[in-house]
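Peer 1: I'll drop the sequence and a predicted model, then ask my questions.
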Amino acid sequence: MKTSIIGYPRVGSLRELKFVSEQYFKGEITINELHRTGAELRAAHWKTQQENGIDFIPSNDFSFYDGVLDTACLLNIVPARYQALGLSPLETYFAMARGYQGEQGDVKALAMKKWFNTNYHYMVPEIDDSTVIQLAGTKLFDEFQEAKQQQVATKPVVIGPFTLLKLAKYTGTKQAADFVGEAAAAYAAVLEQLNTLGAAWIQVDEPALVTDLSPADLALFSKLYEQILSAKGTVKVLLQTYFGDVRDCYQTLQTLPFDGIGLDFVEGKESLALVKQYGFADHKVLFAGLINGKNIWRNQYKRTLSLIEELSASVKQIVLSSSCSLLHVPYTLKNESRLPDATKRHFAFAEEKLQEFAELKAVLAQPNPYAAAQYVHNEGLFNGTRFTNNEAVQAKAAALTEADFTRLPAFGEREAIQKAKFNLPLLPTTTIGSFPQTAEVRANRFAFKKGSITEEQYKQFNLDRIAECVARQEAIGLDVLVHGEYERNDMVEYFGECLDGFIFTEKAWVQSYGTRCVKPPIVWGDISRSKPMTVEYSAYAKSLTSKPVKGMLTGPVTILNWSFPREDISLQDSAFQIALAIRDEVLDLEANRVAIIQIDEAALREKLPLRKSDWQSEYLSWAIPAFRLVHSGVQAETQIHTHMCYSQFSDIIRDIDAMDADVITFEASRSDLAIIDTLNECGFQTEVGPGVYDIHSPRIPSVDELKQGLQQMLDKIDIAKLWVNPDCGLKTRGEQETWASLEHLVQATKEVRAAL
């Protein structure tokens, strides 16, 4: 049986691409040096896959920032404001990704959203009525030829036209259907060029097919591919889906002349049933996604072999594939020196998943696969139970009642009590929590972990930074302050390190967006809190000022969603255990006179099922209660904030309101404040802080720009309900741009207040 992967991680096993890209952004290296690192990484990835016997190796899965943005540039979807800068192609590309502020002009970045149900962020293509979709770039072809020169035959990968048009933002009167002809012609041109270059296969990714599809969607999809496939020539087309099943279009895929169809059998609940019910065309190849591309646990060969056996009854040609791109898991276990071998044997990162492909290929080649040595060895991993049991935690979670999820008094009464207590001005200003993690801050944390400084020295450094941060926030006039989070490496990793039941890696980085990488904790057992995690620093910050200081916590759903969860217990069980632990921290903060507590749920929408029919039964029925469990025990005077970022919230606004927070801040700067209309339509009661500027871009917003944004908000939001804040935490930004932006934010707010 042949093997295939959908995509491979691209930032480098030690984040080489991140560091060289940031050097390029700072002007410390040339564009040639950046390209050289990219070429070195691609060569290493292809070689590793080739050495592990992968038959269908992807190319063009590498990106300097984002694959959707790569596809937009390939197809000439570059808004005029970026073209007008007169920059080189790569500089224009980065201006679209990060924004640009310099001699050539001042433009914001494209909008950024979560990639389906993952923590990866993609850049939203922007199409206006003047856009001409046509083949304009060469990256896809260049990388195919680059691999070919290294004696590696690849299948080029590209985001498909249906997904691209569905994800795009339309700023004129035209919509997706108006661009079908141009898009189909552009993709046909891609196929023609690959025919000329001698490509055997192309992988066209269409993850949008696993969402709820309307008759209009199906008509759009069919119209696109009827035109595209009529010009495909000798190159074979693999229609690749992932993150779910294709129940709305399975039969359509069978009738269109695709040579291969990639289906997800990990997250695709109905994938096997669809194959059994409708069969699979004999002349097509099934690329069966059976190796989990989103989690790090070893594949259970027994389950995989059983599925292959079932599929073989209906499918003549099967290729063993990953369920999605391996972009969503770390590179390799080779960099993990601290984890014991007995623990590591349970895990498979990207490189180890390649070894699983090789082992499964060898097992399937045996006359009796179930007796093969690799199979027997693998099964030994799955004979035990939970790795770390805590019966007290399990009993506490089992004893929860409805009262534990209900906060009293109701919101309206609390709101009046809190306004009287805090006596904040109209349009209170604050930040989302974190301040820049400078080289000195990171060095202090590293020195403590390495043991080269004492705990006392480590803490004193952090206390000094907190004092400086509080004083500076007071000086510029912010109304609600934060301590800056100098002790935290990451908003999830930090709490995972403080809680029992998680284990941690050294260098298991996963790309979140662009150069931003995260190192997710791993849920190893029952989760609990053995001691306070944030109280000391938050209480110290509160002692320095008469202004309110927010205690900063990460919520249970985000901690779980940004960790690698267990596969043998329910997400609800893990979420409630985490919620009970964070609840203890909330109550300790309150007891230490921290009267405003922000519980971030940045990833609330991230794991929402891609089909609306599954939202309540599979997710919201426990995710929203998990958040309520965290704060339901506080006094009416304690104000609960939460924060969410870079997701589409409009369709779950009522559920977000049901979280029963007092203030919700969220990303709005890249989305033209569209969510505010939805808030009003739903009668949203919670006070809100739509982000007034984009912190994921290095550009500094002007006072006038911020005033204009505030005026737009005030046209739609009651001034008594509106907070003023950036759209996310500031840890990734530089000191100068951070403080300049905040000074502008405060000045703009003061001028708007005065005008009112």
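Peer 2: Received, thanks. Residues are numbered from 1 along each chain as shown.

Peer 1: From now on I want contacts and neighbour counts done on CA atoms only, so please keep to that.
Peer 2: Noted.

Peer 1: For H643, what is the enclosing helix or strand?
Peer 2: strand 639-644 (DSSP states H and E).

Peer 1: then this one, side by side with the first:
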Amino acid sequence: MAGVRSSNLGYPRIGEKREWKKALEAFWAGKIEEGEFQQTMKTLRLHSLEKQKQAGIDFIPVNDFTLYDHVLDTAAMFGLVPERFSYKEGKVPLSTYFELARGNQGAVAMEMTKWFNTNYHYLVPELSGQTPNLVENRPLHYYQEAKEELGIEGKPVILGPITFVKLSKGYDKEQLKEVVQKFVPLYKKILNELKEGGVEWVQVDEPILSTTLSREEIELFKEVYEEFQRDLPELNIWLQTYFDSVDYYKEVVSLPVQAIGLDFIHDGGRNLQHILSEGFPENKVLAAGVINGRNIWCANYAETYQLLGELLRNVGSGRLIVQPSCSLLHVPVTLKLEEEIPQLLKQNLAFADEKLTEVIHLTECLNGADHEAIFLENKNSIEKLNQSEIRNNTQVRKGLEQLLFEKPSKRDSFDVRDAAQKEAYQLPFLPTTTIGSFPQTKEVRQNRALWRKGERTTEQYEAFIQAETEKWVRLQEEIGLDVFVHGEFERNDMVEFFGEKLGGFHFTKFGWVQSYGSRCVKPPIIFGDVTYNGPMTVKETVYAQNLTEKPVKGMLTGPVTIYNWSFPRQDLSKEQVMNQIALALQKEVEALEAAGIGMIQVDEPALREGLPLKKEHWETYLQIAVNAFQLATGSVKNQTQIHTHMCYSNFEDIIESIDALDADVISIETSKSHGELMRSFEDYTYNKGIGLGVYDIHSPRVPAEEELIQNMDRALRVLDPSIFWINPDCGLKTRGETETVDALKVMVMAAKKAREKFSFNIQ
């Protein structure tokens, strides 16, 4: 290999204008046939590959494209379909594939959780009672497609066997080696067919190597990859890690593979330190992840070039590849459509296409090209933004400085608060509520779009929102819920809505990224100091409260989630930015309380996902997160009940930190994973209010009453029934109106039967 070369690890699937999402939802709705759907997806897939080819990328990934989720793709490739779905053998049909993701009237969808510490969700493979079998070689198909259609000699991407198994469920963790060994022959078959098909390099993703592993697990890596090398000596395996450093550096770089991919952005400098102190094998290629694949800020060319220079001196030009730190699925597609971003900010941004350009610029420079003018322009843009007034707000900075001397406000003990709240609200045993949002119908979205375009006046739009709110207040009364919400019809996204009202944020028009399935979000850009500009939710919440005697929860998104679901600035620490957001939210919490709202829900669905991959860093992160939440919520009166909500993550490891948030009521998604979390509560006594989601809102199915009662029974065997709330597992924004009402009616009836079963005296 002559000179430094360029690579990409994965490209956004959704298209420049979310064409992918629109095709998916049209197919699900029966508006297009399977043939048209598949052709649309192929067109998008090939367009993405062509863009990478035109950018000049040497190693272009194939098989990173998916119709829903790449982990689900891997499970389907091995025929891993749970028994509750109607599947026998052979290639998994498209209908079954989507039922695995979305469920059907007779079967619950596969569990969904976060992809490491990102806001992408993957579907958790179920291995219990199943024998894996290779039913489709997806990587080979997409390699052949790229070669035949575009003349691209692609680099097939495969999720590695150990990462795949460790991300799965349904087996005893002590049997990891035994389970992995069941997959090794199947992986060898995939790799052998790729080799016979003419593939030169295969990217095998093993991001689990960036987590905290045991010595036995590292030995398992050695055994597996030695077997690959022994049986496939002519195939070049590119072992790819990302999201953090590798702890067992010597062992990892000694694995019998031809290239090692390391993340030099999110590694805390440890990967570089390993190379400088311990060297890098002379018989391997280093794929250096030096362009941030998870944030939208442009690379600092001078700093990145210096880093690459150090790597070059230790590795050699013929064995160095420049690439992003991870797949670019975590960033929007292109900046070219963004015409409304201020020039200074835009000069400091890089979406997927621009990141590929950065990879090329750096690769060319290392190979001798003169890009001095580009480097100088980059340096000046970064300095100008850092020195701007928006990043140096005196009032905000003084507030942060004060935090160095004061701890967040501490409320009275939960027992004192609980007594005050019980007297204030007189709720029944096992109170019922929802998480916050109600269906955002086509009419809701159309009215918002017309208002934003100026084709509806603010008065007309607000009247529409009030009408929707009143409709759903009446529906909640009809359904029989105990605690109401206003429905959030005025909101687009739970983070974007607040970012639009706070200072220091900016928004894109087409800056979408995939969250799960067809669900795409448009993360705000936190580019300046965060300021509170006035009430954000008070008007709509008070309007709803005036329509009913039942309590209506005020609904806010918490500081940790706003940070984790935004593209945060990089010139301040995580703690500084979170605290800026918390200070602003504190003012909104106090404004709601002053307006007579007695229950305020501050959602933190992203708290768990931000947990560092290394366990030794957990305590620091969790302390920052807890402090920020308490700063936002800790100044209210005892009778003001603080709720929070978390979803789609594994919470077992952070129960103590969840407790430390000191919320009066917490709701957690567990509809698909009750058993796992229940085991945690067997070992940890939780005495505050808690609601464990009793049905899955991401499936269009209406749950059976018996199913919900079973979920409640399981929880009430472990938790004190007097603290238990009953609710869906997440917001209902994406569901249809009829199914939402029907499901909530079932939930309320199940709650009534649970009350009778436990024979409590309900006053």
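Peer 2: Right, received. Where do you want to start? Bear in mind the structure is a predicted one, so any value in this text is a computation, not a measurement.

Peer 1: With the second structure overlaid, how far apart is the strand holding H643 of the first structure on average?
Peer 2: Following superposition, strand 639-644 of the first structure is found to deviate from the second structure by 0.3 Å on average (mean C-alpha distance after the TM-score superposition for the first structure).

Peer 1: Provide the aligned range in the second structure for that strand.
Peer 2: Using TM-score structural alignment, strand 639-644 of the first structure lines up with residues 641-646 of the second structure.

Peer 1: picking up where we left off before, ok, then the element right after the strand holding H643 of the first structure?
Peer 2: Using DSSP H and E, the helix or strand that follows strand 639-644 of the first structure in sequence is helix 653-657.

Peer 1: matching residues in the second structure for that next one?
Peer 2: Under the criterion TM-score structural alignment, helix 653-657 of the first structure matches residues 655-659.

Peer 1: which parts of the matching stretch are buried?
Peer 2: Of all the residues in stretch 655-659 of the second structure, those buried under the rule 16 or more other C-alpha atoms under 10 Å are S657, I658, D659.

Peer 1: same question, stretch 287-302 of the first structure
Peer 2: Neighbour counts using 16+ other C-alpha under 10 Å place 287-301 of stretch 287-302 of the first structure among the buried residues.

Peer 1: what does stretch 96-107 of the first structure give?
Peer 2: By neighbour count on 16+ other C-alpha under 10 Å, the buried set for stretch 96-107 of the first structure is M96, A97, R98, G99, Y100, Q101, D106, V107.

Peer 1: In this structure the last one contacts F94, no?
Peer 2: Spelled out, it's V107 of the first structure. No: the criterion here is C-alpha atoms under 8 Å, and V107 of the first structure misses it with F94 at 11.5 Å.

Peer 1: If we ignore the residues flanking it in sequence, what's nearest T732 of the first structure?
Peer 2: P436 (5.9 Å; C-alpha to C-alpha, 6 or more residues apart in numbering).

Peer 1: Which strand or helix spans the one you found?
Peer 2: Going by DSSP H and E, P436 of the first structure is not part of any helix or strand.

Peer 1: likewise the one 10 residues further on?
Peer 2: Taking DSSP H and E as the definition, F446 of the first structure sits inside helix 439-450.

Peer 1: so that helix matches what in the second structure?
Peer 2: With TM-score structural alignment applied, helix 439-450 of the first structure matches the range 442-453 in the second structure.

Peer 1: Now find how far off-centre that stretch is within its chain.
Peer 2: Here stretch 442-453 of the second structure is found 27 Å from its chain centre; the criterion is C-alpha atoms, centre = their mean, to the nearest Å.

Peer 1: again, but for stretch 569-579 of the first structure
Peer 2: Offset of stretch 569-579 of the first structure from its chain centre (C-alpha atoms, centre = their mean): 20 Å.

Peer 1: Identify the residue range in the second structure corresponding to it.
Peer 2: The aligned range for stretch 569-579 of the first structure is 572-582, by TM-score structural alignment.

Peer 1: List the buried residues for stretch 215-230 of the first structure?
Peer 2: Those would be D217, L218, L220, F221, S222, K223, L224, Y225, Q227, I228, L229, for stretch 215-230 of the first structure by 16+ other C-alpha under 10 Å.

Peer 1: Let's have those residues in TSV, adding distance to L610 of the first structure and secondary structure.
Peer 2: Listed next are these as TSV, based on distance: C-alpha to C-alpha, whole Å; DSSP: H, G, I helix; E, B strand; the rest coil:
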residue	distance to L610 of the first structure	secondary structure
D217	15	helix
L218	17	helix
L220	19	helix
F221	18	helix
S222	21	helix
K223	24	helix
L224	23	helix
Y225	23	helix
Q227	28	helix
I228	27	helix
L229	27	helix
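
Peer 1: And those, which is closest to V724 of the first structure?
Peer 2: D217 (38.7 Å; C-alpha to C-alpha).

Peer 1: Now do the helix or strand containing I664 of the first structure: which elements does it pack against?
Peer 2: Per DSSP H and E: I664 of the first structure is located in strand 663-666. Using 3 or more C-alpha pairs under 8 Å, 6 or more residues apart in numbering; DSSP states H and E as the contact test, the elements touching strand 663-666 of the first structure are strand 639-644, strand 687-690.

Peer 1: Let's see that with 10 Å instead.
Peer 2: strand 596-600, strand 639-644, helix 653-657, strand 687-690 (3 or more C-alpha pairs under 10 Å, 6 or more residues apart in numbering; DSSP states H and E).
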